[in-house]
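Chemist: structure for this input, please:
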Amino acid sequence: MNSLHALPRPVAARAPHSPLDAANAHAGLAGILRNHLLRPRYQPVVDISHSRIYGHESLIRGPVDTALHFPDALFAEARRKGLHPQLELASFRAGAQGFVQHEAAGKLFLNLSGSALIHYWTLWGDDMPLRLLKDCALDPASIIVELTEQDPLSEHMTELGNAFACLREHGMRIALDDYGVGNSNLQLWSEMQPDLVKIDRYFFNGIGQDDRKQNMVRAILKVAQYLGTSIVAEGIETAEDLAVVRELDIRYAQGWFLGRPEETLLTELAPPLRESLRARNPAPVSQRGAGGTAASLRVEAPAALLNKHTNDDVHRLFIEHKSMHAVAVVDGDNRPVGIINRRDFSEHYAQRYTRELFGRDQCSTFMNAEPVLVDLNVSIDQLSHVLISEDQRYLMDGLIITRDGRYDGLATGETLVRSVTEMRIEAARYANPLTSLPGNIPISRHIATLLEDAADFTICYGDLNNFKPFNDVYGYWRGDDMIMLTAEVIKRHCDPLRDFVGHVGGDDFVVLFRSLDWTERVQRIIAEFNEQAMDLYDDQGRHNGGIEAEDRYGVPRFFPFVTLGVGALTVTPSLCERIRPEDIASAAAHVKHKVKHGNLSLVIERYTGGALPQLSD
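Modeler: From the prediction side, this is the model:
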């Protein structure tokens, strides 16, 4: 969140400043800098996966009750006066000094614009990191410099890259702020290789109800995975938006729902928020099935208590449990706070005098305080993102398995890699070779999972009208294009966190909906497909409204455009006894048959038990 734009929410109206007050305040910008009158506010950045505060962003304020109190006016005036490098430097130092005075832990996000960064790099060269901090005792390794979006930087990439390299040599990390708006662009991301990218609040405002924003964020996350960059979600203001951020597996988040900018630093999350983050939601039904859950990776292993056990105790644990690759460290409530890798610990303990110096110290001495925590109900498929994460220490440290946020066991990185690989091989084995969508066996498994969950769902069975003559006239390659179009349109209108899309084969598709608005989604799928399918005909076919071809009896006749027909069957498992997946599939095929032979686009019925449904009124 850019300090130049981090405005507080509107407050109650008050009398406007008089022109004289405003003039005095504007004239006093140099005095604000000279007299060190800037005051930082600190907003927490939360590590969602570990349910804790990762760091704070310093957001600067001018003197209270002046026209330059809020950052937009303050920095706008600095730009007008040509003092913005000096103001940014003073803000940087004020944020760092305040962080030290509060004896704060974690990371500190400090903002600098590209022009200010290049200015001080040109002025100070390799001394820039130390000169930025001046006499502040803050460890540079705790600082994350946020590059704000105020300046177009495409013509200054070389100088900016040199400045970044200098900061990194001193232990500082780099974040790209407000990605997706302003001058934060893909070129900057690709060439500067920031450690973190903060996605602008625009993409998360109402994301829980906006499929378009969800898809845009997923596209950005694919870039982040490819470039090995961690992501911070900005502007999280509702529980619903936070839930989507969690399901997207974004690790870090910031926003008013998680903590507001305050003079004092928040040391821990409010208990209700912390508990809600630790109580990991079950895996979406679209991601459960043959791959299993993290419970299949779990092995029992004793843990060390943070304020009780010493390094000597950990040493004894490793001696007593020779197959144990690591030791989890937990707090008094049995919640994991870290992990100690066996090999690293043994190497430290083998060094001369280490045991004498550290043996009686708390077991946190050689602990990784950012372990990978995984709820035992999370699907293996969801864990596949760990394999391409920035932090690869899980390969040696392994994972900590939790149950309702509390320690439940360990898992090795090797086991995770093997399980994810087997899951993907299994998925590829039953996937349709053209669309890569799950085939008959995964579809049946998902139906079984939905029946076990005992929640209402809808199965939609769709196929294409007039597809065979289209395929005969234009050839199988154009027919494949029509099948791919069907798959793409269906996927585009389904929620991947709630719905499951399968390809039975040929032109037959199955969708298992848990989205409450499934009717509207199906209607959009039919309308969009029917419109785009016409583009796959040649000019004459589009002009005629279809094509001439032989029917199944060899008789030439006219066939109109290919269209999509869908038979929908709503299922309430609790109202039916001993339902089998094949019963549901057979009943859905029966509804699809009515669509086909009634020349309809959509038929909706309710499953009432047995192999075939009764007709609805």
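Chemist: all contacts plus neighbour counts: C-alpha atoms, from now on.
Modeler: Noted.
Chemist: which residues touch residue 420?
Modeler: Residues near residue 420 by CA atoms under 8 Å, 6 or more residues apart in numbering: 291, 380, 381, 383, 384.
Chemist: number of residues surrounding residue 212?
Modeler: By other CA atoms under 10 Å, the residues close to residue 212 number 13.
Chemist: can you give me the neighbour number for the closest residue to residue 283 other than its chain neighbours?
Modeler: The shortest distance from residue 283 to any non-neighbouring residue, by CA to CA, 6 or more residues apart in numbering, is to residue 378 (5.3 Å). For residue 378, the neighbour count with other CA under 10 Å is 21.
Chemist: cool, the one 3 residues further on as well?
Modeler: Burial measure for residue 381: 21 neighbouring residues, criterion other CA under 10 Å.
Chemist: and the helix or strand hosting it, what other elements does it pack with?
Modeler: For residue 381, the host element (DSSP states H and E) is helix 380-383. Judged by 3 or more CA pairs under 8 Å, 6 or more residues apart in numbering; DSSP states H and E, helix 380-383 is in contact with helix 413-430.
Chemist: how about the helix it packs on: buried residues?
Modeler: Residues 413, 415, 416, 417, 419, 420, 421, 423, 427, 430 are the ones in helix 413-430 that count as buried (16 or more other CA atoms under 10 Å).
Chemist: what of stretch 483-498?
Modeler: Residues 483-487, 489-491, 493-498 are the ones in stretch 483-498 that count as buried (16+ other CA under 10 Å).
Chemist: part of a helix, is residue 603?
Modeler: No - applying DSSP: H, G, I helix; E, B strand; the rest coil, one finds residue 603 to be strand, outside a helix.
Chemist: could you pull out the strands in the stretch 501-617 of the chain for me?
Modeler: With strands called from DSSP state E, counting those that start in this stretch, the stretch 501-617 of the chain shows them at 508-513, 546-550, 556-560, 563-571, 602-606.
Chemist: which elements pack onto the last one?
Modeler: Put plainly, it is strand 602-606. Judged by 3+ CA pairs under 8 Å, 6+ apart, strand 602-606 is in contact with strand 563-571, helix 581-597.
Chemist: please give the structure of this sequence too, so both can be compared:
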Amino acid sequence: MFSNLPTIDDVLRREQVETVLQPLVDLRAGRILGYEALSRGPADSPLHNPLVLFDAATEQGRLVELETLCRRRAIEAFSAQDLPGKLFVNVTPDTLLQEDFRPGITRELMRRVGVPAERVVVELTEHFPNPDYDVLRRATNHYRSMGFSIAIDDLGAGYAGLRLWSELRPDYVKIDKHFIRGIEQDLVKREFVRSIQEIATGLGCVSIAEGVETEGEMRAIRSLDIAVGQGYLFGAPASAPSRHVPPELLHGGTNGASGPRFRLSDAVTSLLREAPAVGSETRVEAVGEMFRNAGGLDTIPVVDQVGAPTGVIRRSRFMDVFLSPYGRDLHGRKPVRSLAEPALVVEHDTPVEAVSQQITDGGGGEHDFIIARNGAYLGMGAVMDLLRKITDLQIRNARYANPLTQLPGNVPIYDFIDDLLGRRADFHIAYCDLDHFKPFNDVYGYSQGDEVIKTVAALLVEHMDDRLDFVGHIGGDDFIIILRGTDWEERCRALLDAFAGEVGRLYSDEDRRQGGIRCEDRAGNETFFPLLSLSIGVAHPDPERCDSHHDVAALASEAKHQAKRQPGNSLFRDRRRGGPDPESARSERPAHSA
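Modeler: The predicted structure is shown next:
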């Protein structure tokens, strides 16, 4: 009954291999990093399963042939869809030891379809005992010499992960999905992954979490500063995978202060250089005159009839054509669009770091770019100005961001408040503080205490409006939220509910069952402390009565003090709106208590 099932010979002869691609997501930038190519055998056959397929090829001595076929299909699929980012291709280390292995075949395939080597990551799996480290090291050096990056697949799932890591020094390390599944509820897994991330940071390696399927797992790995995620939460393997990360999934793409509410960044419009543009139908000889009359002019943007940029004319290439023998006669009366080159076009409000990433991914770092507003030409941007700005911002970020959460610290908080007051803007300010945090630190240690702080930071960002609100970290377990929407109370309540749902996983089973921990208080007496809770005090400053951030801070501090007098997770709104006037210190009942 199984006589009609395809064999490995059939698969190789008929090339019955399908490529599916699964996205890898840069969790910090909120964008697609690349795609892993996965191979499937014939449908409705045991060989459809890749493990069965490759085991069968290995048994029959056809592994190199199968892997070559799979690799070719992967590169062709990636190129045909013009997918962004990098292509991750799997390489079975055993093939490197086979007599019929032919070095350089991957580079030949890539050259044929036009995929540059720097966009390919070779994944080596560790699912084999007693690897030949000398052979692997030579193979790794060989791939690197051709411009490929190297990744170790399924770290932790096999026999010799740490030694393989130290021997090969990969660019990427993929953490096996076993350690990601349920990580938000498993302290042992969290510590294991935290250790991997610390080693990766020390070695300059990018860590990738495999098998991310739930938002809880995603929040956990982001709190551990894992750089990249892969799994069904971001997209299943598909022949035509998604090109974008849903913005609602990552809530702005970072654990820190992303979005318009406050950026430790600038928009690319800060780099704007005015430059005259020409219409796409302008004659080539007229553009030649522009270059001749302006010796310092290197680039001229080209726009269509409605002012949308369509490309650029660069002096060096233009002059090579225009000044060549018969160049003026052949091209002078043609429209300049015939000589225009493509150029990167970015909207004026794009963050500079996003522009930098686009230039890096596109390999156009030596050229300037076009800045547009709503699709219409606005001006030019210089790559050197961009690099200078990025450097300045990195210094500024390091100076003002909280090192644990990367949220804005006191200086940007105060600047933001003063800006709102100066514009007479309406806003609420919420002071968030943890209850019973010191006893938790004493019992569970500062490392686990840091996890609590990062969990709170992630929840704050998740529940605020990226378009309007601002999240800052004063220090320790104290946070500030500036809320500018009318639904501020609903957001705070949702935040408290989310924290209540998360707090249990931070404790041992025994402490969770008894509802708290026993330890010494500040006076040295053994005391029972309930589970961590979050107190939020909210004030509504009057811009006419508050002269500076000092007045607003005083209001927020008093509101927080009142909130902490309520048991459990609580939200308290103070009615005072300006100045420490005791006669105005009438307060409402708590807005929320749980």
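Chemist: got a TM-score for the pair?
Modeler: After superposition, the two chains reach a TM-score of 0.60 (TM-score structural alignment, normalised by the length of the second structure), with 542 aligned residues with a CA RMSD of 6.9 Å.
Chemist: picking up where we left off before, rebuild the contacts of residue 420 of the first structure as TSV, extending it with distance to residue 321 of the first structure.
Modeler: Shown next, in TSV, are the contacts of residue 420 of the first structure (distance: CA to CA, whole Å):
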residue	distance to residue 321 of the first structure
291	30
380	27
381	30
383	27
384	29
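Chemist: nearest to residue 273 of the first structure among those residues?
Modeler: residue 383 (23.2 Å; CA to CA).
Chemist: output the buried residues of stretch 483-498 of the first structure as CSV; include the columns secondary structure.
Modeler: Shown next, in CSV, are these (three-state DSSP):
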residue, secondary structure
483, helix
484, helix
485, helix
486, helix
487, helix
489, helix
490, helix
491, helix
493, coil
494, coil
495, coil
496, coil
497, coil
498, coil
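Chemist: which residue is the nearest non-sequential neighbour of residue 590 of the first structure?
Modeler: Counting by CA to CA, 6+ apart, the residue nearest residue 590 of the first structure is residue 612, at 6.8 Å.
Chemist: next: residue 469 of the first structure.
Modeler: Nearest in space to residue 469 of the first structure, with sequence neighbours left out and distances taken as CA to CA, 6+ apart, is residue 549 at 5.9 Å.
Chemist: test my guess that that neighbour contacts residue 471.
Modeler: No - Residue 549 of the first structure is beyond contact range of residue 471, at 10.2 Å (criterion: CA atoms under 8 Å).
Chemist: so what sits against both of these two?
Modeler: When CA under 8 Å, 6+ apart defines a contact, no residue borders residue 549 of the first structure and residue 471 alike.
Chemist: which parts of the stretch 151-300 of the first structure are strands?
Modeler: Along the stretch 151-300 of the first structure, counting by DSSP E, counting those that start in this stretch, strands occupy 173-179, 196-199, 230-233, 252-253.
Chemist: closest to residue 114 of the first structure out of the ones you listed?
Modeler: strand 173-179 (10.5 Å).
Chemist: can you count the residues close to the residue nearest to residue 469 of the first structure?
Modeler: Other residues within reach of residue 549 of the first structure by the criterion other CA under 10 Å amount to 17.
Chemist: Throw the strands of the stretch 501-617 of the first structure into JSON lines and include distance to residue 445 of the first structure, thanks.
Modeler: JSON lines is the format used below for the strands of the stretch 501-617 of the first structure (distance: least, CA to CA, whole Å):
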{"stretch": "strand 508-513", "distance to residue 445 of the first structure": "11"}
{"stretch": "strand 546-550", "distance to residue 445 of the first structure": "39"}
{"stretch": "strand 556-560", "distance to residue 445 of the first structure": "37"}
{"stretch": "strand 563-571", "distance to residue 445 of the first structure": "16"}
{"stretch": "strand 602-606", "distance to residue 445 of the first structure": "21"}
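Chemist: tell me the most buried of these?
Modeler: Scoring the strands of the stretch 501-617 of the first structure by mean neighbour count under mean count of other CA atoms under 10 Å gives strand 563-571 as the most buried, with a mean of 25.
Chemist: and the contacts of that strand?
Modeler: With contacts defined as CA under 8 Å, 6+ apart, strand 563-571 of the first structure is touched by 456-466, 526, 529-530, 533, 587-589, 591-596, 600-608.
Chemist: try stretch 228-242 of the first structure
Modeler: Identification of contacts with stretch 228-242 of the first structure by CA under 8 Å, 6+ apart yields 1, 178, 193-202, 204-208, 221, 224, 245, 250-258, 388-390.
Chemist: and the residue nearest to residue 590 of the first structure, what does it touch?
Modeler: If you count contacts by CA under 8 Å, 6+ apart, residue 612 of the first structure has them with 583, 586, 587, 590.
Chemist: and if you look at residue 435 of the second structure?
Modeler: Contact analysis of residue 435 of the second structure by CA under 8 Å, 6+ apart lists 532, 533, 534, 535, 564.
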